[in-house]
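K.L.:
My questions concern the predicted model and sequence given below.
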Amino acid sequence: MRAGLGRLALAVAFSAGCAVPAACAGPAPAGTVSVIGNWSGAEENSFQEVLHEFERETGIHAIYHGSQSLNKELETDVRQGHPPDVAIVSSLGQLAGYAAAGVLKPFTLPGAETNRYGRQWLRWSQDVRPGDAAPDQWYAFVFKADLRSAIWYDPTALRALLGPQETAAMPATWDQLVALQNRIRAAHGIPWCVGMESTPNSGWPGTDWIADILLHQSGVEAYQDWTNGRLPWTSAVVRQAWTTWGSLVQGPGAVAGGTQGALLTNYAAAGNLMFAQPPGCYLDHKAAFVMANYRGGTPPAQPGADFDFFPSPDAGGGTGDVREVSADFATMFNATPQAEKLIQFLASDAAQRIWPGIATGSAFSADAELPPSVYSDDVKRRVAATLHSGTLCFNASDLMPASLSAAFNQAVLAYLSDPARLDALLAQLESLRQQAYSTQTGTFKCGRA
């Protein structure tokens, strides 16, 4: 484990001009601010551009640490008494626990009173507040938003396989999605790009898919009951979501490399098979951040021409405009002047434009006032519009207790390896649900954007 970042204190012997009033009111304090998040590779490079602008504006040095085991590492740091100054975390359930334990520090949030961030995005940020918080105190805000209910495809490859009509109108219902899958198979193509490997969190692409299916198959109320620990894993609703996913990805010719290959294939590498010659697969169910992986290939895939998306279709739940989404929440563990400056900067309109404005990036803002022109292409603009319309439901795994979320990941891997184990796996998850929610169930809700 890294050294305690929260205890770092270097003096910075330069100052800079200030273009973001919220971030730079008064003299810039010398020193550093430590930040932890889960971004690495291209995503880390994009976030570093945000931090570099913060350093230029304030003269404060930001030290970023990226961890693929973010939740466990942060929990350890908090327990040992030396958390980072600022953490950017996707698990809303984990953050609510930190707030209840009194380890998060409050801050003011510019624009909150005007719904600049979008109503439902603000509601989820409010869910992190402890019960005794003042109305103007915030303990988290959405720094980066993402769309989970998305199916990606290569228009050029699909058109070459099936004909021009296949990209004129993409599936709007589950039956149409299944029909498209069957036409791909009939044309000797492999429909689905599936990769479960994402150490140490392998399996999450499957949990995303199952959650998305449950939402669109059984509706918002069932989804809320499930994510808040009120719906048993052994219920018909939950089981049906698993078997519906299984009907897509199990069986000969359904998945590139077969189900056993999918267990070993990295989630990002799986989607890039769409751009092989000939294509290794044609459809990729993945969060919108995967756009950066597509753009990072050789040669880089181009939005619109080489990749596009359609929202996950209604599967009988009457959920045509309902989307599963996720977010990375900025929070403060140490109320230093430097940490407060960084929080205010990250929440500013100027900072919210930086990562979404990177052409090869794949970040989206919960700032409803951000103009579409910030995004570099039409595909990004459509994703951004989706994040500010319809009914939004938060990613299920990020609402569950950490132990249950981790077991969900492992159960996906076991089910993909051996579908006959499904009932036993659901029984195990149900036992964990009863333990995790023995005293209180969750209160997170879906809502209109």
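P.N.:
Arrived safely, thanks for sending.

K.L.:
switch to C-alpha atoms for all contacts and neighbour counts from now on
P.N.:
Noted.

K.L.:
ok, which stretches of the stretch 151-300 of the chain are helices?
P.N.:
155-162, 174-186, 204-218, 220-227, 236-249, 258-264, 267-272, 290-295 (DSSP state H, counting those that start in this stretch).

K.L.:
R148: which of the ones you listed is closest?
P.N.:
Closest approach to R148 among those (Cα to Cα): helix 204-218, 7.1 Å.

K.L.:
starting at the chain centroid, how far to that closest one?
P.N.:
13 Å (Cα atoms, centre = their mean, to the nearest Å).

K.L.:
what's the burial count for R183?
P.N.:
16 (other Cα atoms under 10 Å).

K.L.:
Name the nearest residue to it, ignoring sequence neighbours.
P.N.:
Of all residues not flanking R183 in the chain, L162 sits nearest, at 7.6 Å (Cα to Cα, 6 or more residues apart in numbering).

K.L.:
Show the contacting residues for that neighbour.
P.N.:
Contacts were defined as Cα atoms under 8 Å, 6 or more residues apart in numbering; by that measure L162 touches R183, I184, A187.

K.L.:
wait, which of those residues is closest to A22?
P.N.:
Nearest to A22 among the contacts of L162, counting by Cα to Cα, is I184 at 52.5 Å.

K.L.:
Now do the buried residues in the one helix or strand R433 maps to.
P.N.:
Using DSSP states H and E, R433 maps to helix 422-436. For helix 422-436, a neighbour-count test (16 or more other Cα atoms under 10 Å) marks L422, L425, L426, Q428, L429, E430, L432, R433, A436 as buried.

K.L.:
okay, now the one to match up with it:
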Amino acid sequence: MMVVACSPAAEEPTQEPAEEPAIEEPEMAEVDFAVMPGGALEEALKGTYAGTTVTVDGAFEGNDPDGVKMAESVKAFEEATGIDVNYIGNKEFEATISVRIDAGDAPDIVDFPQPGKAAQFVEAGNVVDVTTFLSEEWLSQQYNQSWRDMATVGGIEAGVFHRFNGKSLVWYPKAAWEAAGYEIPETWDELMALTQQIADDGDTAWCIGIESGAATGWAATDWTEEMMLRTTSLENYDAWVAGELPFDSPEVKKAIETWSELWFNDDYVFGGRSSIVSTFFGDSPAPMFEAPPKCWMHKQGN
């Protein structure tokens, strides 16, 4: 536009400038939970990222109950945001995720079942700090500080927890248990005595299985963690988790020897001790639900 000097002309009515068309704020998809204003989720629900593809890897697979729930969640998220989620779930996740990252084919998001596995990738520089895209305000509103501390490795907040498994639970067939007259033990000695009582009655007390593909053995670490917390100090437990207390230390050996009193007695385990490593952990409690039960106790998370 040029501004020029002109001789005065006849005065004309002043013309009002044309109004710019109003920009309509896109409507947010309806969800049944609170959404923090100004965050990435709000933008996603407005369709800002529609058409974007996000790759997610994890351990949920196919028609397993967890796999079905994950697929339902992904579908609902895609419908609400227009984002295409490519979920790659498989039971060999612990092995395949290492191969993918080493090959430079890392997914955008990884759903780690074990925080310890995630820590390995943090230490290798493969993980982005979540505070780069989730605000401090949102994180502090959603999580107690203790959860955030557990997700922090070497000063990097590596992720957020979306699912929690309570461990140290012993399951039992309640109706059959009461009919048999068994009582709930309150100490380790009482638990061992009950285990022997069930064996004397001609049954096996425990169903135990730890087979889990490339991750076989993680269920045994649950038992070890339990016994570490019961037989040594919290400081030693933390040192063990941090890799500073080796597995052949007296403290860890004592923990393993404690649970081996149950595992390594063929009279105590359904199928005998040799079946433990070949029985899929998800199938291992099934004999407890037969009539009559073929085992009476099973230690597993929820």
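P.N.:
Everything's here; your move. Keep in mind that what you see is a predicted model, and the values were worked out from it rather than measured.

K.L.:
How alike are these chains, TM-score-wise?
P.N.:
Aligned and superposed, the two chains score 0.78 in TM-score terms (TM-score structural alignment, normalised by the length of the second structure); 261 aligned residues with a Cα RMSD of 2.3 Å.

K.L.:
hang on, the earlier thing: please say which position in the second structure the residue nearest to R183 of the first structure maps to.
P.N.:
Structural alignment (TM-score structural alignment) places L162 of the first structure against G181 in the second structure.

K.L.:
And for A42 of the first structure?
P.N.:
Here A42 of the first structure is matched to P65 in the second structure, going by TM-score structural alignment.

K.L.:
just to revisit the earlier point, which one of the contacts of L162 of the first structure is nearest N71 of the first structure?
P.N.:
Taking Cα to Cα as the measure, N71 of the first structure lies nearest I184 of these, at 39.3 Å.

K.L.:
distance of the residue nearest to R183 of the first structure from I210 of the first structure?
P.N.:
28 Å (Cα to Cα, to the nearest Å).

K.L.:
Tell me where the stretch 251-400 of the first structure has strands.
P.N.:
283-285, 308-311, 322-332, 391-394 (DSSP state E, counting those that start in this stretch).

K.L.:
Please tell me which residues of the second structure the shortest one aligns onto.
P.N.:
Mapping strand 283-285 of the first structure onto the second structure (TM-score structural alignment) gives residues 297-299.

K.L.:
and the matching stretch, how far out from the chain's middle?
P.N.:
21 Å.

K.L.:
now do stretch 175-193 of the second structure
P.N.:
Relative to the centre of its chain, stretch 175-193 of the second structure is centred 31 Å away, using Cα atoms, centre = their mean.

K.L.:
Can you check the distance spanned by that stretch, start to finish?
P.N.:
End-to-end distance (Cα to Cα), stretch 175-193 of the second structure: 21 Å.

K.L.:
cool, and stretch 330-341 of the first structure?
P.N.:
Start to finish, the residues bounding stretch 330-341 of the first structure are 13 Å apart (Cα to Cα).

K.L.:
Could you do stretch 110-121 of the second structure as well?
P.N.:
End-to-end distance for stretch 110-121 of the second structure: 11 Å, by Cα to Cα.

K.L.:
again, but for stretch 142-154 of the second structure
P.N.:
So stretch 142-154 of the second structure: terminal residues 22 Å apart, Cα to Cα.

K.L.:
Report the buried residues of it.
P.N.:
Under the neighbour-count criterion of 16+ other Cα under 10 Å, stretch 142-154 of the second structure has R148, A151, T152, V153 buried.

K.L.:
Same check on stretch 205-221 of the first structure?
P.N.:
205-220.

K.L.:
Distance check, R239 of the first structure against M196 of the first structure.
P.N.:
From R239 of the first structure to M196 of the first structure the distance is 20 Å (Cα to Cα).

K.L.:
for Q277 of the first structure, same thing?
P.N.:
Remark: distance between Q277 of the first structure and M196 of the first structure (Cα to Cα) = 23 Å.

K.L.:
who has more neighbours, those two?
P.N.:
M196 (26 against 8).

K.L.:
That one reaches A268, doesn't it?
P.N.:
No: using Cα atoms under 8 Å, M196 of the first structure makes no contact with A268, being 9.3 Å away.

K.L.:
Contact partners for the equivalent of V170 of the second structure over in the first structure?
P.N.:
The alignment partner of V170 of the second structure in the first structure, by TM-score structural alignment, is I151. By Cα under 8 Å, 6+ apart, the contact set of I151 of the first structure is L283, D284, H285, K286, F309, F310, P311, S312.
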